[in-house]
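kindly generate the corresponding structure for this input.
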Amino acid sequence: MLAIFIAFAAIGLVNLCYYLGFFKFALTTSDSEATPQNLPVSVIICAKNEADNLRDFLPQILAQDHPDFEVVVINDASGDETLDILEEFQQADSRLKIVDVQNNEAFWANKKYALTLGIKKAKNPYLLFTDADCKPESEHWLSEMSSRFTAQKSIILGYGGYFINSRSLLNKLIRFETLFTAVQYFSYANWGLPYMGVGRNLAYTSEEFYRQNGFATHLHLRSGDDDLFVNQAANKFNTALCFSPSGITRSVPKEDLKSWIRQKRRHVSVAKHYKGAHRFLLGVFYASQLLFWLLFLATLFTPYWHFALAFLAIRFIVQGTVFYNSGKKFGETDLFWLFPFLELFLIWAQLGIFIANLISKPTHWK
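Purely as a prediction, here's the structure:
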């Protein structure tokens, strides 16, 4: 029984150290130093069967309060009215450029191939990426993200959240997982170890893209156009953060658990291609999450149960501080009261996704 308690205490301390490490980001009051500037920016959007979303959200992109930008939308072999909608918008606004991609046998359904064509079409040296189902939080989104570029900073990590389109538990779980992931990749970047970004809100220079030879090192993988590129290219010198409330985007979340799990399976499948140090740190953190709860339950049946409850209370206080302050930055404070339950649900969902990926390969870009 003593061995169980010692194991619980050791794992608990490891897990707590991670959350204490997240304090640096959670308690930071301002992000990377922003310098107001009117940089020439190309917004890049890859759209596949996104006619309805383009009708709803493309006007918000074109209405950005920035003096010098274009919007490059790649129609990635869509089977719906995506191209027709884009041509209508182009007639009304010459800043919109269309790249019409046909299926290529060598690169069939490969989003990276489509994005590469869009990047080559862009005329501006600063590239800002988002998705067709994303809406900027304000008309200053483009200016906020691009203002973090400097002579040294060529990669900008932003927050891409999800709409509160229902009061369902699934909506809260999706948003909590997104917040939890953001806490990690923003914190790691704050430590000087940037390891990923999200394509819903990510910027880098065309110079950086070509310096890395584009997506060449992982072009054979259909997923990972955002996180694998950042994992390869980002370092503590060239990466900046943007978590200004005006620099956030919101996306349409999945409406059923099966679709969300399918999406997460794709995302998780590329993590094994991260750099070794990142895989190790992320793996230890997840293992400490899972083992903490398993050993906590076991310790409750030992004479040391009161120590386990005290440790849990301390952990909740530290976690709550991290999630509340991070949630304020990203407009997700309503999730704070549910974080213990959502954390447990997420841990087991991630374990199921990991096992499912071992059994069969996930599907990719639709």
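
hey, let's count contacts and neighbours off CA atoms from now on
Fine.

which residue is the nearest non-sequential neighbour of the residue with the largest distance to the centre of the chain?
What lies farthest from the middle of the chain is residue 303; by C-alpha atoms, centre = their mean that is 42.7 Å. Leaving aside its sequence neighbours, residue 303 sits nearest to residue 1 (C-alpha to C-alpha, 6 or more residues apart in numbering; 7.8 Å).

which residue is nearest the centroid of the chain?
Closest-to-mean residue, the chain, C-alpha atoms, centre = their mean: residue 198 / 3.3 Å.

one more to line up against the first:
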Amino acid sequence: MITALLIGWLIAVGIQLLYILFIFSRTALYRQSDARTPQTAPPVTIIVCAHNEHKNLTELLPLLNAQHYPAFDVLVMDDRSTDGTTAFLENDIADLKHVQFIRIDKEHQHVTPKKYALTIGLKKATHPVVLLTDADCRPASPDWLAGMVAQLSDNTTDIVLGFSPYEHRPGLLNLLIRAETLFTAVQYVSLALAGRPYMGVGRNLLYRTRTFFDNKGFYTHKNVLGGDDDLFINEVATARNTAVCLDPDTFTWSKPKESWTDWRIQKRRHLNVGKYYKTGNKIRLGLLSGSHVLTWVLGLVVGGTVLGYELTGHSFTQTEWLLLRLATGAFVFRLLAFWAIVGRISYRLAHTVHWLLMPVMDGMLAAYYGLAGLKTIFSKRNKRYYWR
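Coordinates of the predicted model:
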């Protein structure tokens, strides 16, 4: 039994090392272009979908209106708001020359509300490029728009994946949110750089409108809860048409959930979407998360078994000793590699998680992925519609 455990542990650690050293290192070593607005800057429509976001819009819209870019507009999709958003948009944005809005008055059974709002926004967009964000996000600088567009280096690039960190708050929940956000970015940015893009985040995502309509928009997943960003990108992104933007000036800071209940609802939606990914993406992500969990679980099991052997006076065979040393050495090397490479990425991505906390983050994410996997397996599909 101990031999099988050690072999399984060694395989799991080996898979992890392949991802860390050959995939994640691409993000750690990536050199972002310093370019700002390209000489032939395409006009852009910034789209913000908002459902009862009055307070957030009063803070966000002036920041969007003040972007340093030659030709753009901001289109707010007011989706059935009842909190004073409509009155604010009708009466208080006259000084924001770039801002327009469209009111949506009802839901439609054939499509989820946010996908409907985004589809209407894209149809009404007057420019060939759209940049998406959420009402509770804040661009890091007035160069956010220009920096994202700068990655449209030629006509073959249709999609730019940005990063959206969460604000730092005290507490375990906030640390978990930031850790999960960082590691999600490590995965989607690194795999995009490796020529295997599979998702983006709607809090900071740019693409050409032709890409949306040429691929029938959200049609194939119009009734799926969530997926207005990652499922769409999963369908249309390729190695040739996708770029990433890691310039700190182009980050959009988001407000994190403050209760475990709200966060669980958000994560439930995200987990529900993953099963609709392309088969290749599911295999790659499954290997990554599965080996991550097994690296720690089998390590703990092996540690307990070794302790049991010591207490009972049981001796190891020569083969078992060799496997134990190899697996333990690989685990330590993998831990140090994770610490160095993901820590470096965290430094680049707004110091999302302090580098000293990398080992804590590593174990925390293994526990999170393990519990999330069990939850997905044993829970029934949730058919309720959440707007966000």
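
now which residue in the second structure aligns to the residue nearest to the centre of the first structure?
Using TM-score structural alignment as the criterion, residue 198 of the first structure maps onto residue 201 of the second structure.

try residue 242 of the first structure
Using TM-score structural alignment, residue 242 of the first structure lines up with residue 245 in the second structure.

please apply the same query to residue 286 of the first structure.
The alignment partner of residue 286 of the first structure in the second structure, by TM-score structural alignment, is residue 289.

swap in residue 233 of the first structure?
By TM-score structural alignment, residue 233 of the first structure lines up with residue 236.

how many neighbours does the closest residue to that match other than its chain neighbours have?
The spatially closest residue to residue 236 of the second structure, leaving aside those adjacent along the chain, is residue 215, at 7.1 Å (C-alpha to C-alpha, 6+ apart). Neighbourhood size, residue 215 of the second structure [other C-alpha atoms under 10 Å]: 13.

how about residue 215 of the second structure, what's its match in the first structure?
Using TM-score structural alignment, the equivalent of residue 215 of the second structure in the first structure is residue 212.

distance of that match from residue 232 of the first structure?
Using C-alpha to C-alpha, to the nearest Å, residue 212 of the first structure is found at 8 Å from residue 232 of the first structure.

the helix or strand hosting residue 361 of the second structure packs against which elements?
Assessed by DSSP states H and E, residue 361 of the second structure sits inside helix 358-378. The elements that helix 358-378 of the second structure packs onto, with contact taken as 3 or more C-alpha pairs under 8 Å, 6 or more residues apart in numbering; DSSP states H and E, are helix 172-193, helix 260-274, helix 279-312, helix 318-348.

does the longest one pack against any helices or strands, and if so which?
Helix 279-312 of the second structure is packed against helix 2-19, helix 358-378, with contacts defined by 3+ C-alpha pairs under 8 Å, 6+ apart.

want to throw the ones you listed into CSV with mean neighbour count and distance to residue 307 of the second structure?
Output for those, formatted as CSV (neighbours: other C-alpha atoms under 10 Å; distance: least, C-alpha to C-alpha, whole Å):
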stretch, mean neighbour count, distance to residue 307 of the second structure
helix 2-19, 19, 12
helix 358-378, 16, 21
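
between those, which one is nearest to residue 240 of the second structure?
helix 2-19 (21.6 Å; C-alpha to C-alpha).

helix or strand right after the closest one?
Where DSSP H and E defines the elements, the next helix or strand beyond helix 2-19 of the second structure is helix 25-29.

what range does the next helix or strand after that following helix cover in the first structure?
Following helix 25-29 of the second structure in sequence order, the next helix or strand is strand 44-50 (DSSP H and E). Aligning strand 44-50 of the second structure against the first structure (TM-score structural alignment) gives residues 41-47.

so how far is that stretch from its chain's centroid?
The chain centre lies 17 Å from the centre of stretch 41-47 of the first structure; the measure is C-alpha atoms, centre = their mean, to the nearest Å.

correct me, but residue 107 of the first structure touches residue 115?
No. Counting by C-alpha atoms under 8 Å, residue 107 of the first structure does not reach residue 115; the two are 11.8 Å apart.

the more surrounded of those two?
Neighbour count, other C-alpha under 10 Å: between residue 107 of the first structure and residue 115, residue 115 has more, with 26 against 15.

and the more buried one, what's its match in the second structure?
Using TM-score structural alignment, the partner of residue 115 of the first structure in the second structure is residue 118.

so that match touches residue 46, yeah?
No. Counting by C-alpha under 8 Å, residue 118 of the second structure stays clear of residue 46, with 11.2 Å between them.

three-state assignment of the alignment partner in the second structure of residue 67 of the first structure?
Under the alignment (TM-score structural alignment), residue 67 of the first structure maps onto residue 70 of the second structure. Using DSSP: H, G, I helix; E, B strand; the rest coil, the structure places residue 70 of the second structure in coil.
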